[in-house]
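Engineer: just the structure for this:
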Amino acid sequence: MTVTLTDIAISDNRLILDGQEVDSVSGETFERTSPAHDVVVARYAKGGADDVARGVTAARRAFDAGPWPRRAGVERSRVLRRVADLIRRDRDQLARIEALESGKPITQAYDEVDASAELWDYAATLARHSYGDAHNDLGPDVLAMVVNEPLGVVSIITPWNFPLLIVSQKLPFALAVGCTAVVKPSELTPGTTVHLARLIIEAGADEGVVNVVTGSGGVGSAMSAHPDVDMISFTGSTEVGRKVAAAGGQLLKRIELELGGKNPQIICADSDLDAAADAVVFGVYFNAGECCNSGSRVLVQRSIADDFVAEVVNRARRVPVGDPLDPATKVGAIVSDEQLAVIERYVSEGRSGDAELLLGGDRLASDNGRFYQPTVFANVRPEMSIAREEIFGPVLSVLTFETLDEAVGIANSTMYGLSAGIWTRDINAALSASRALRAGTVWVNRWMDGYPELPFGGYNASGEGRELGRQAIGSFTQTKTIQLQVGDRTTRWVPAAHHLGGLS
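Structural biologist: Below is the predicted model:
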């Protein structure tokens, strides 16, 4: 296979700080090479700790003294809606950037752009619905209000697999309630985030409200440890998430983490097997498996396992792998040599652990780019690394079970708990399993559907906190109690429990 790219104009991108596009302090730059075409597609300013300090200073000033937190919710809502409209206006450009930098198929890149615009629209709605409580039954001489105020400056650190979508799961909700932000996209896929920041400025956000620092992992470390940052919102690997949490925890910052997953789909014998097989193939090979929600672990009831797995292999064999810019492609390129090496290591461990390789298991021959064959392992045991650890590649592990209780036990036997699925026509079994599965999202007879209205996040090592849904804006607020004296007050000491409740 040969994948070529001839119509390319290398884009030059600078940092976005305090409403301006500027060079990094060092003046250094770095390039992004398309993982499918092996040609340079963009150049970026290489930020460092000094640039993080500039971004945090701008965001701090915009929060402490700027108009953004003090704007009416309807005004912030209008800006967010303009951003959504601008994302749709620039749909073609954003999708192409995403496909070139990440290696994902262009059709999936378009879906990501569309979903991102929906998130900005939804956050715009929530900007008009941030409210608190009033308490008027505390006695005749007191009225109390509980208000939700914007938390402050938020550090947002995003990964390379869904760069536009994931920043859109965080940033518009922070902005909706009046926070300001410094954003660090992955150095592998910064393009859509930089473009988004330009759209936010075009939409009318105030100077310093959104700042973008591109660069390597040192930028994220500086953002996590900066004393003027109030919150860190991170999506990425569990390993890095622990480091982010440790750095932020030293300064008692609020931490929100969306981390890895080893997500099971449980296939019962009474399910719609055609729909389940389609969901299994989609779930593991979508975005080349480079997805925290990847359905990389399938548990099949033993009585149907042979036939079901044969059908999955048959469908997986026909999945088109190739040029991300070809609309017919369903699986594109692996994002980097480093990630390709990770996939190869896990496949080697699967082979040496006596799992049965039914399909794939090797790089796809190509004169350029990095592509991996859709891969299926059967006869996988729960203790194997390919059954317990996140591979982040197009590799499916198939396990079997006899009873639903056994399946739930296997499903819960990893450190992760991001999502899970169950396929059955028995509604009682579905509800029972859904309650027993230790996962932030459980799909029943469907897989990987997402809606802005529904919270998303994980249990255990899959993260802390929730994104999306009405709860999303709560992540970026803090609660304040205000008590008002009504009428004249006579000073007195009354040692009643409700008066002493606020003392420590």
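Engineer: C-alpha only now, for contacts and for neighbours.
Structural biologist: OK.
Engineer: make sure Thr125 is actually in contact with Ser77.
Structural biologist: Yes. Counting by CA atoms under 8 Å, Thr125 touches Ser77, with 6.5 Å between them.
Engineer: which of these two has more neighbours?
Structural biologist: Shown here are Thr125 and Ser77; by other CA atoms under 10 Å, Ser77 has more neighbours (25 against 21).
Engineer: helices or strands next to the helix or strand encompassing that one in the packing?
Structural biologist: Secondary structure from DSSP states H and E places Ser77 in helix 73-89. On a contact count with 3 or more CA pairs under 8 Å, 6 or more residues apart in numbering; DSSP states H and E, helix 73-89 meets helix 106-126, helix 171-176, helix 191-203.
Engineer: please redo it, this time with the cut-off set to 6 Å
Structural biologist: Contact here means 3 or more CA pairs under 6 Å, 6 or more residues apart in numbering; DSSP states H and E; on that basis helix 73-89 packs against helix 106-126, helix 191-203.
Engineer: one more to put side by side:
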Amino acid sequence: MDFQYAPAPESRSVVDIRSSYGLFINGEFVDGRGESFKSVNPATEEALADIAAADAADVDDAVRAARRAFDTVWGPMPGRERAKYLFRIARIIQERARELAVLESLDNGKPIRESRDVDVPLVAAHFFYYAGWADKLPYAGFGPDPRPLGVAGQVIPWNFPLLMLAWKIAPALAAGNTVVLKPAETTPLTALLFAEICQQAQLPPGVVNIVTGAGDTGRLLVGHDGIDKVAFTGSTEVGRAIARAVAGTRKRLTLELGGKAANIVFDDAPFDQAVEGVVNGIFFNQGHVCCAGSRLLLQESVAEEFLEALKRRMAQLRVGDPLDKNTDVGAINSAEQLARIRQLSQVGEDEGAARWSAPCELPARGFWFAPTIFTGVTQAHRIAREEIFGPVLSVLTFRTPDEAVEKANNTPYGLSAGVWTEKGSRILHLADRLRAGVVWANTFNKFDPTSPFGGYKESGYGREGGRHGLEAYLEH
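Structural biologist: Alright, predicted model coming up:
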């Protein structure tokens, strides 16, 4: 008997989307001086709201507001008092979790199941965690008298809009810094709702400022003389440009950039568990994940059997309405990103790799791409070297652990990796040799606010999360 899931849509009525949004500067929403732009629902191509674009004067206003707040209120404030505000923000996020989850799925295209069960709970957890650090900074291991840097300019991407905001803002505030944050132009709405949460928590004006806009706004923020610390998550190409812009200045810099993670499956791996891990590793959030397991390395002796099991599982993935609680794979975030995924997938076919896509009916409107795997891939293929940032998996094979490590490390990136085997000694041996900031063992894409995250090589430098996440925001 073929069981079908009936639609189970989450209601949009829990979210009140304004027709237009200004910038959040010095505790108030103000009109932007630049040309406004539209935020679009990628699942329907419906315009959600008009968003203000910040120009140089707007960015200057935001940085000045952050500096005043740092000098007069937030910097001198005792850690235990800062902690109260962070705890308050965390509790409000929990209270408004459903509203935040629905808005995230509308603006980003990710399934509500992920927004509701992963993103928003982790956002609250980060604020709770760093609230606990705010009055314990002398015991964090960065000297007896660590001091905040000042004003942090933060630029975040569109794949995890609210979670990336939490990763950036929570440690910065806990350490005593003030913030000017620029969300991605395609996903600004949850950052603007967070601004309302700051008002609701009665956060002192100027401690958090949010300026919306495209790349030009980000460049203005990164290049502003009043910024003491720059934190960026996004593409390696933009990260290089930021590193060049900051070079020779007094500004501190952390970068979390692209990845091309290897998910390594040995012949003794727990098969069903590994299949689920591979699916989660590459198709979670439509593959819009810096640390996605986009290269599957299979031991030759089990490659054929594993691929059959993987295809059976992929055929069960439900692609469609992000607000449907049964949806596994949502919409691609933008037309531009969909074009890149299609282009690189075509390159994979042109270079001789065999393409297989999960059988699914894609909606007529919106930006969609079926979960896809390529077999017969070599290390010379572009799809094995370049970050696709979509639901596309390249499959390679290996015979020995040494070959697996060599292939896994044969990339300019070094953000994450996964190892699937029943042998604990093999896990430890490989983890020591893999050049990746995070190595997951018999799981993938697991995050916790207490655990640091970051990369090597072209995946950036610096760590976010855990005690280590405070270091980039402290003078010591």
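Engineer: where does the TM-score land?
Structural biologist: These two chains, once laid on top of each other, score a TM-score of 0.94 by TM-score structural alignment, normalised by the length of the second structure; 465 aligned residues with a CA RMSD of 2.0 Å.
Engineer: the second structure: matching residues for the helix holding Ser77 of the first structure?
Structural biologist: On the second structure, the counterpart of helix 73-89 of the first structure by TM-score structural alignment is residues 79-95.
Engineer: that stretch: average distance to aligned residues in the first structure?
Structural biologist: Stretch 79-95 of the second structure, aligned to the first structure and superposed, deviates on average by 0.6 Å (mean CA distance after the TM-score superposition for the first structure).
Engineer: quick one: distance of that stretch to the chain centre.
Structural biologist: Put simply, stretch 79-95 of the second structure sits 22 Å off its chain's centre (CA atoms, centre = their mean, to the nearest Å).
Engineer: likewise for stretch 249-263 of the first structure?
Structural biologist: Distance, centroid of stretch 249-263 of the first structure to centroid of chain: 12 Å (CA atoms, centre = their mean).
Engineer: same check, this time on stretch 464-474 of the first structure
Structural biologist: The answer for stretch 464-474 of the first structure is 12 Å, by CA atoms, centre = their mean.
Engineer: likewise for stretch 151-163 of the second structure?
Structural biologist: For stretch 151-163 of the second structure, the distance to the chain centre is 8 Å (CA atoms, centre = their mean).
Engineer: show residues contacting that stretch.
Structural biologist: If you take CA atoms under 6 Å, 6 or more residues apart in numbering as the criterion, stretch 151-163 of the second structure is touched by 119, 123, 177-184, 187, 227-234, 288.
Engineer: the same query, at a cut-off of 7 Å, please.
Structural biologist: In this structure, residues lying in contact with stretch 151-163 of the second structure by CA atoms under 7 Å, 6 or more residues apart in numbering are 66-67, 119, 123, 164-165, 168, 177-184, 186-187, 190-191, 218, 221-222, 227-234, 288-289.
Engineer: what's the answer for stretch 340-356 of the first structure, then?
Structural biologist: Contacts for stretch 340-356 of the first structure (CA under 7 Å, 6+ apart): Ile334, Leu357, Gly361, Phe377, Ala378, Asn379, Val380, Ile386, Ile391, Gly393.
Engineer: weed out the non-buried ones from those residues.
Structural biologist: Ile334, Leu357, Gly361, Phe377, Ala378, Val380, Ile386, Ile391, Gly393 (16 or more other CA atoms under 10 Å).
Engineer: Leu307 of the second structure and Ala292 of the second structure, how far apart?
Structural biologist: From Leu307 of the second structure across to Ala292 of the second structure, the span is 18 Å (CA to CA, to the nearest Å).
Engineer: circling back: just send the buried ones among the contacts of stretch 340-356 of the first structure back as a markdown table, with distance to Ala269 of the first structure and secondary structure too.
Structural biologist: Shown next, in a markdown table, are these (distance: CA to CA, whole Å; DSSP: H, G, I helix; E, B strand; the rest coil):
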| residue | distance to Ala269 of the first structure | secondary structure |
| --- | --- | --- |
| Ile334 | 34 | coil |
| Leu357 | 23 | strand |
| Gly361 | 28 | coil |
| Phe377 | 20 | strand |
| Ala378 | 17 | strand |
| Val380 | 19 | coil |
| Ile386 | 24 | helix |
| Ile391 | 27 | coil |
| Gly393 | 28 | coil |
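Engineer: out of those, which is nearest to Leu259 of the first structure?
Structural biologist: Taking CA to CA as the measure, Leu259 of the first structure sits nearest to Ile391 out of these, at 13.3 Å.
Engineer: return the residue of the second structure aligned against the closest one.
Structural biologist: So Ile391 of the first structure corresponds to Ile388, using TM-score structural alignment.
Engineer: tell me how far that match lies from Gly455 of the second structure.
Structural biologist: Taking CA to CA, one finds Ile388 of the second structure at 18 Å from Gly455 of the second structure.
Engineer: next: Asn26 of the second structure.
Structural biologist: 34 Å.
Engineer: what's the answer for Ala354 of the second structure, then?
Structural biologist: Taken as CA to CA, the span from Ala354 of the second structure to Gly455 of the second structure is 31 Å.
Engineer: chain neighbours aside, what residue packs nearest to the residue nearest to the spatial centre of the first structure?
Structural biologist: With distances taken as CA atoms, centre = their mean, Ile166 lies nearest the centre of the first structure, 4.2 Å away. Leaving aside its chain neighbours, Ile166 of the first structure sits nearest to Thr158 (6.6 Å; criterion: CA to CA, 6 or more residues apart in numbering).
Engineer: quick one: the strands in the stretch 301-450 of the second structure?
Structural biologist: Secondary structure of the stretch 301-450 of the second structure (DSSP state E, counting those that start in this stretch): strands at 354-357, 372-375, 392-398, 416-420, 438-441.
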